[in-house]
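1. I'll drop the sequence and a predicted model, then ask my questions.
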Amino acid sequence: MPIRIADSLPARRTLEAEGVIVMGETEAARQDIRPIRIALLNLMPDKITTETQIARVLGATPLQVELELLRISDHVSKNTSAGHLAEFYRPWCEVKGEKFDGLIVTGAPVETMPFEDVTYWDELRRIFDWSQDNVHRTLSVCWGAMAALHHFHGVEKHNLSGKASGVFRHHNRAPASPWMRGLPDVFDVPVSRWSEMRREDLPEGRGLQVLAESDETGLCLIDDPAHNALHMFNHLEYDTLTLAGEYARDEGGYLPQHYFPSDDPKAHPVNTWRGNGHILFGNWINETYQTTPFELGDIGKR
């Protein structure tokens, strides 16, 4: 089934060119089906790239997905035009009375800052609390995952001496988990971050389960059933050239490991994680669909 996004969203042209089935609002209205409603709280500066990446993996699932783009209410983006935000994004303050089957919270380029120093930290905490009564399942990514674990469980993050960047092999620690269904015992995941959270800092007795981790870069994916949430520190949604673009943007700061053939930044990288990303996001969408109430208004009644 297709993903439902605005007809004029830039991501639409990219996805259609790749063969992803995209549905407009008029077509969606003719289908006698309740789409699964997913909100994307996009904290990344380049919002168009991120919304395209997330829409791509959601659009590959067999369900009709209605994607709602959200932003922090009072934060002004410096890298995305005001026109794009005004046309396609709704501030959270406008939707906090609504219900969603799923919420995805992205990363943000504030990893080295204390959480409390981030200008929108107070509103993000309110969003996390709001999700417990208004969202059926949440998926947090990169810094968003660290923020959620810090908010709900008090876990501290640790700044790295250098950027963890590249494509790293990860171990599937819970192959029987519905979130890991279909993923191999060892699989590749792109990593791009300046900080980390550590297994030894996870509190006991909270039900947190490590689903995937790497010998080189540590924790990757954590199940948080008490809050109906998955926390992903890395980036299975990345395009083939995303890490190359970051390397060029940083003017050769940190060469992504296990990414460029023969570690040659002029060589074209090979995508070894695309299928893993589709499996993980597909599992999340499927579990959300299987367990969400039929009536949106019943979400949060536990």
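-> That came in fine, so what should we check first? Numbers count the residues shown, from 1 in each chain.

2. all contacts plus neighbour counts: C-alpha atoms, from now on.
-> Noted.

3. for residue 49, what are its contacts?
-> Applying C-alpha atoms under 8 Å, 6 or more residues apart in numbering, one finds that residue 49 lies in contact with residue 11.

4. are we agreed that it is in a helix?
-> Yes: under DSSP: H, G, I helix; E, B strand; the rest coil, residue 49 falls within a helix.

5. from residue 32, how far out is it?
-> Using C-alpha to C-alpha, to the nearest Å, one obtains 31 Å as the distance from residue 49 to residue 32.

6. go on, residue 249?
-> With distances taken as C-alpha to C-alpha, residue 249 is found 46 Å from residue 32.

7. between the two, which has more neighbouring residues?
-> The residue with more neighbours, out of residue 249 and residue 32, is residue 249; 10 against 7, by other C-alpha atoms under 10 Å.

8. so which residues of the stretch 51-200 of the chain form helices?
-> Along the stretch 51-200 of the chain, the stretches classed as helices by DSSP state H, counting those that start in this stretch are 82-88, 92-95, 121-134, 143-153.

9. here's the one I want to compare it with:
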Amino acid sequence: MLEHAASGEAGFAETAPPPRFEAAAPAPRLRIGLLNNMPDTALVQTERQFRRLIGGDVELSFFSLASVPRGPLARAHLDRFYAPHTALASAGLDALVITGSEPKAARLDAEPYYADFTGVVDWVAQGTVSTLFSCLAAHAAVLHLDGIERRPMATKLSGVYSCATSRVHPLLAGLSPVMPVPHSRWNDLPEAGLLAKGYAVLRRSDAIGVDLFVRDASSLMVFLQGHPEYETDTLAREYRRDIGRFLDGSRDTFPDLPENYYTDDAAAQLDAFADRARRHRAPALHADFPAMDATPPRPAAWQDGAARLFRNWLALVAANRALRMASEAVA
């Protein structure tokens, strides 16, 4: 029997070896770019904010528009860590985040960087799987793409606002139907104008209008009027900056306190300082501004939702990249 078994006879049929399956190669890491147009004072902070939301599981590269005016310290940082926007087309990016910038001109198309910016917008429409436009970048993009003009508001919109889902979309998967979102802007986009041009509004508020909207064509364009990337103290730092500008005469009106942001005790202290500053306006008074740790904001209730929003966006980028690669392989 042993001989028969060894030879494969007497009922011991020889069988083919089991098939070998090659493990599928892991998908390459997403390559995400950040085109950071923020002013010098917020350049590194904005870089840190988006780096936190995008996470460490992607290849993140930094780019800048040469036409955005810079001081020597910011220029040195950009020269060391950033590539020029002209390198975007050869960077092999899957997606791009484009930040806004502090407005300097009454019209966006009069900003010194507008021509370079619109060239990038034209490229991303075909050159990336998706692009996310933040605040003023969203305003400039829809002006270029569809001629939608932003509208100036009587006062700056600043604070944390409840924004409600208005349309089901994978970007909002797992998020509560109403989410707090920081906003900080002087201008607004008309919801009716966006809808008329085919944009889909995903989240909005009766108090502040559109928060999040998209344009889904060959490349998914995501537009944010708010700032989900903000850290806990970002609005406080902006408020302090704007008070300094009032005290030194750079702006005519005292800034409003950010809404739904400070604790009640902090708001009372800041309101008392505001009354004093309006009566005795002087640059030296800035030294008496209440300390940041003495006037704390409320906990940053928007940050978990912001992290989920960006995870959803990256998942969409990965899925759409896979579809695009499969389509190219068939072609």
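-> Looks like it arrived, so ask away. Predicted, not measured: the structure shown is a model, and the values here were computed from it.

10. can you give me the TM-score here?
-> The TM-score (TM-score structural alignment, normalised by the length of the first structure) is 0.82; 266 aligned residues with a C-alpha RMSD of 2.5 Å.

11. picking that back up, let me know which of the helices of the stretch 51-200 of the first structure is tucked in deepest.
-> Neighbour counts (mean count of other C-alpha atoms under 10 Å) averaged over each of those peak at helix 143-153, with a mean of 22.

12. residues in the second structure aligned with that helix?
-> Mapped onto the second structure with TM-score structural alignment as the criterion, helix 143-153 of the first structure occupies residues 136-146.

13. circling back to that earlier point, next, format the helices of the stretch 51-200 of the first structure as CSV and append distance to residue 161 of the first structure.
-> Shown next, in CSV, are these (distance: least, C-alpha to C-alpha, whole Å):
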stretch, distance to residue 161 of the first structure
helix 82-88, 35
helix 92-95, 35
helix 121-134, 24
helix 143-153, 17
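
14. not counting sequence-adjacent ones, nearest residue to residue 209 of the second structure?
-> When the adjacent residues along the chain are set aside, residue 209 of the second structure lies closest to residue 191, with 7.0 Å between them (C-alpha to C-alpha, 6 or more residues apart in numbering).

15. can you find the partner of that neighbour in the first structure?
-> Residue 191 of the second structure maps onto residue 199 of the first structure when the alignment is built from TM-score structural alignment.

16. how far away is that match from residue 186 of the first structure?
-> Residue 199 of the first structure sits 19 Å away from residue 186 of the first structure when distances are taken as C-alpha to C-alpha.

17. likewise for residue 281 of the first structure?
-> Shown here: residue 281 of the first structure relative to residue 186 of the first structure, a distance of 17 Å by C-alpha to C-alpha.

18. which one's more surrounded, the two?
-> Under the criterion of other C-alpha under 10 Å, the comparison of residue 281 of the first structure against residue 186 puts residue 281 first, with 22 against 15.

19. host element of that one?
-> Assigning secondary structure by DSSP states H and E places residue 281 of the first structure in helix 274-291.

20. that helix - contacts with which helices or strands?
-> Counting contacts by 3 or more C-alpha pairs under 8 Å, 6 or more residues apart in numbering; DSSP states H and E, helix 274-291 of the first structure packs against helix 47-59, strand 100-105, strand 186-196.

21. and among the ones you listed, the most buried is which?
-> Ranked by average neighbour count under the criterion mean count of other C-alpha under 10 Å, these are headed by strand 100-105 at a mean of 25.

22. part of a helix, is residue 239 of the second structure?
-> Yes: secondary structure assignment (three-state DSSP) places residue 239 of the second structure inside a helix.

23. show me what contacts residue 170 of the second structure?
-> Neighbour list for residue 170 of the second structure: 312, 316 [criterion: C-alpha under 8 Å, 6+ apart].

24. which one in the first structure is aligned with it?
-> Structural correspondence for residue 170 of the second structure with respect to the first structure (TM-score structural alignment): residue 178.

25. now that match: how far from residue 232 of the first structure?
-> If you measure residue 178 of the first structure against residue 232 of the first structure using C-alpha to C-alpha, the figure is 15 Å.

26. please apply the same query to residue 80 of the first structure.
-> Residue 80 of the first structure sits 25 Å away from residue 232 of the first structure when distances are taken as C-alpha to C-alpha.

27. who has more neighbours, these two?
-> Neighbour comparison, residue 80 of the first structure and residue 232: the larger count goes to residue 232, with 24 against 14 (by other C-alpha under 10 Å).

28. give the contact list for the more buried one.
-> Counting by C-alpha under 8 Å, 6+ apart, residue 232 of the first structure touches 139-142, 145, 220-222.

29. in the second structure, what stretch matches the helix holding residue 281 of the first structure?
-> When helix 274-291 of the first structure is aligned against the second structure using TM-score structural alignment, it corresponds to residues 303-320.

30. what's the mean deviation for that stretch versus the first structure?
-> When the first structure is overlaid, stretch 303-320 of the second structure sits 0.8 Å from its aligned residues on average, using mean C-alpha distance after the TM-score superposition for the first structure.

31. buried residues, that stretch. List them.
-> 303, 305-314, 316-318, 320 (16 or more other C-alpha atoms under 10 Å).

32. and the furthest pair within those residues?
-> 303 and 320 (25.7 Å; C-alpha to C-alpha).

33. on that earlier part again, so the residue nearest to residue 209 of the second structure is in contact with residue 210, correct?
-> Yes: taking C-alpha atoms under 8 Å as the contact criterion, residue 191 of the second structure and residue 210 are neighbours in contact, 6.3 Å apart.
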